[in-house]
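In: No sequence on hand, only this structure:
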């Protein structure tokens, strides 16, 4: 598969498709990611994958901010995950922080809101990002049914994607005294980010991290530049 991707990319570049002109994301003739994704018949969407490694609650220890720390965790495991869409350029951890709760990802990270959310191999979890994280609807299926495993995962979030009070001191605590909110992969209830509002674990216990991978939403103003 990787050899096929490489051949496609070389062929794409050799025909001079990448030029100095400005291209919109919809123009697959001059957008490498869109061209290759369409060539491989990978549906456009937001893809969720899981880390193989389990982490203690000090999730902010891997970067300069909690957000970049989560991003570094997810980037480090992307290539070796079961993610079918290795071409999606933006990667973030599905972890709430004080400055960027999950329900603000669409504005903070330009997560598209009008395309489906898939598991790593392309099984649909929700028809839109809002249906996935805002806690108003049931998921189409549990995450475990979309090849995301059955183990719990840190979220530091509550139903609807807000920042939970149980957050391992902002991701800095890995002791038994602190606690952090976690989500369940085996339910499709609207509160899957923190089932029952009571799902917490000691910060010295280890859990997976879920990651999202997507092509950022481009505003009409940016397309015209």
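Out: Yes, it's here. What you see is a predicted model, and the numbers here were worked out from it, not measured in a lab.
In: Please make it C-alpha for all contacts and neighbour counts, starting now.
Out: Fine.
In: Now do the same contact list for residue 44.
Out: When contacts are counted by CA atoms under 8 Å, 6 or more residues apart in numbering, residue 44 touches 37, 115-116.
In: my read: residue 79 touches residue 86, true?
Out: Yes: using CA atoms under 8 Å, residue 79 is in contact with residue 86, at 7.0 Å.
In: The two: which has the busier surroundings?
Out: For residue 79 versus residue 86, neighbours defined as other CA atoms under 10 Å are more numerous around residue 86 (19 against 12).
In: sec struct for the more buried one, please.
Out: With DSSP: H, G, I helix; E, B strand; the rest coil as the basis, residue 86 sits in coil.
In: which residues sit in contact with it?
Out: Residues in contact with residue 86, defined by CA under 8 Å, 6+ apart, are 78-79.
In: From residue 73, how far out is it?
Out: Distance of residue 86 to residue 73, computed by CA to CA, to the nearest Å: 16 Å.
In: Comparison target below:
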């Protein structure tokens, strides 16, 4: 057990140090590259739900990577978590930010035990919404900042969602199609409007096009009912 803890600390420091070097050259005066600063930032991230983006882009057949569309999305997000800009690498649960026939985004609280009362952050800690409902269900609540402003890039992403977090009418045949014959709903990273999950009612693209996937990472709420 002690050796595992030592390995985790070394691995964490190495990852953070590598990310730091990737953006600039370290020096004695560069506090963000110091050991103390790196470890402090790793262990002082605020509690909440973190959103990060895949680096790779995927065609509309998102169900091709697991036994179900939900598990497939989870596999995609697990595979890209370490290589993302996510500061909170310790959050144990990850899911793709897509609506499915079985689990709509507005049901993530009950289906996946996503904490209902915690803030939603971008990958580096920029706050997007005060809680999950304000993030996806919205109502009349806009995002506090756009996904792009929170460090999630400007490109569109698969959502398969309608405004409010429900399943869109177009979901690439439940994530099984990658042809030009079917369509899937995409979200916008550059707006704070309540329809960011699918602008103007429902924005769609053909399933043979490639787009990234957004993921969430969090510590499950033990008081929530899990439907897994």
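Out: Structure's in. What do you need? Since the structure is predicted, the reported quantities are computational estimates derived from the model, not experimental observations.
In: hmm, back to that, which of the contacts of residue 44 of structure 1 tops the neighbour count?
Out: Among those, residue 116 has the most neighbours (other CA under 10 Å), with 22 neighbours.
In: Check the alignment and tell me where that residue lands in structure 2.
Out: Counting by TM-score structural alignment, residue 116 of structure 1 corresponds to residue 119 in structure 2.
In: same check, this time on residue 154 of structure 1
Out: Match for residue 154 of structure 1 (TM-score structural alignment): residue 158.
In: Apart from its neighbours in sequence, what residue is nearest its match?
Out: In space, residue 158 of structure 2 comes closest to residue 186 once its chain neighbours are excluded; the distance is 4.5 Å by CA to CA, 6 or more residues apart in numbering.
In: Map the one you found onto structure 1.
Out: Under the alignment (TM-score structural alignment), residue 186 of structure 2 pairs with residue 182 in structure 1.
In: how many neighbours does that match have?
Out: If you count neighbours by other CA under 10 Å, residue 182 of structure 1 ends up with 28.
In: As a check, name the ranges of all helices in structure 2.
Out: Assigned by DSSP state H, structure 2 shows helices spanning 2-23, 35-43, 69-81, 108-112, 132, 172-175.
In: about what we covered before: how much space between the match of residue 116 of structure 1 and residue 50 of structure 2?
Out: Using CA to CA, residue 119 of structure 2 is found at 9 Å from residue 50 of structure 2.
In: Then residue 109 of structure 2?
Out: Taking CA to CA, one finds residue 109 of structure 2 at 14 Å from residue 50 of structure 2.
In: more crowded one of the two?
Out: Of the pair residue 109 of structure 2 and residue 50, residue 50 is the one with more neighbours under other CA under 10 Å, namely 27 against 19.
In: wait, what's in contact with that one?
Out: 86, 88, 120-123, 125, 216-218.
In: same deal with residue 154 of structure 1?
Out: Here residue 154 of structure 1 is in contact with 57, 95, 180-183, 207-210 (CA under 8 Å, 6+ apart).
In: Skipping its backbone neighbours, what lies nearest the equivalent of residue 91 of structure 2 over in structure 1 in space?
Out: Aligned by TM-score structural alignment, residue 91 of structure 2 pairs with residue 88 of structure 1. Of all residues not flanking residue 88 of structure 1 in the chain, residue 214 sits nearest, at 4.9 Å (CA to CA, 6+ apart).
In: how many neighbours does the counterpart of that neighbour in structure 2 have?
Out: Applying TM-score structural alignment, one finds that residue 214 of structure 1 aligns to residue 218 in structure 2. Residue neighbour count, defined by other CA under 10 Å, stands at 23 for residue 218 of structure 2.
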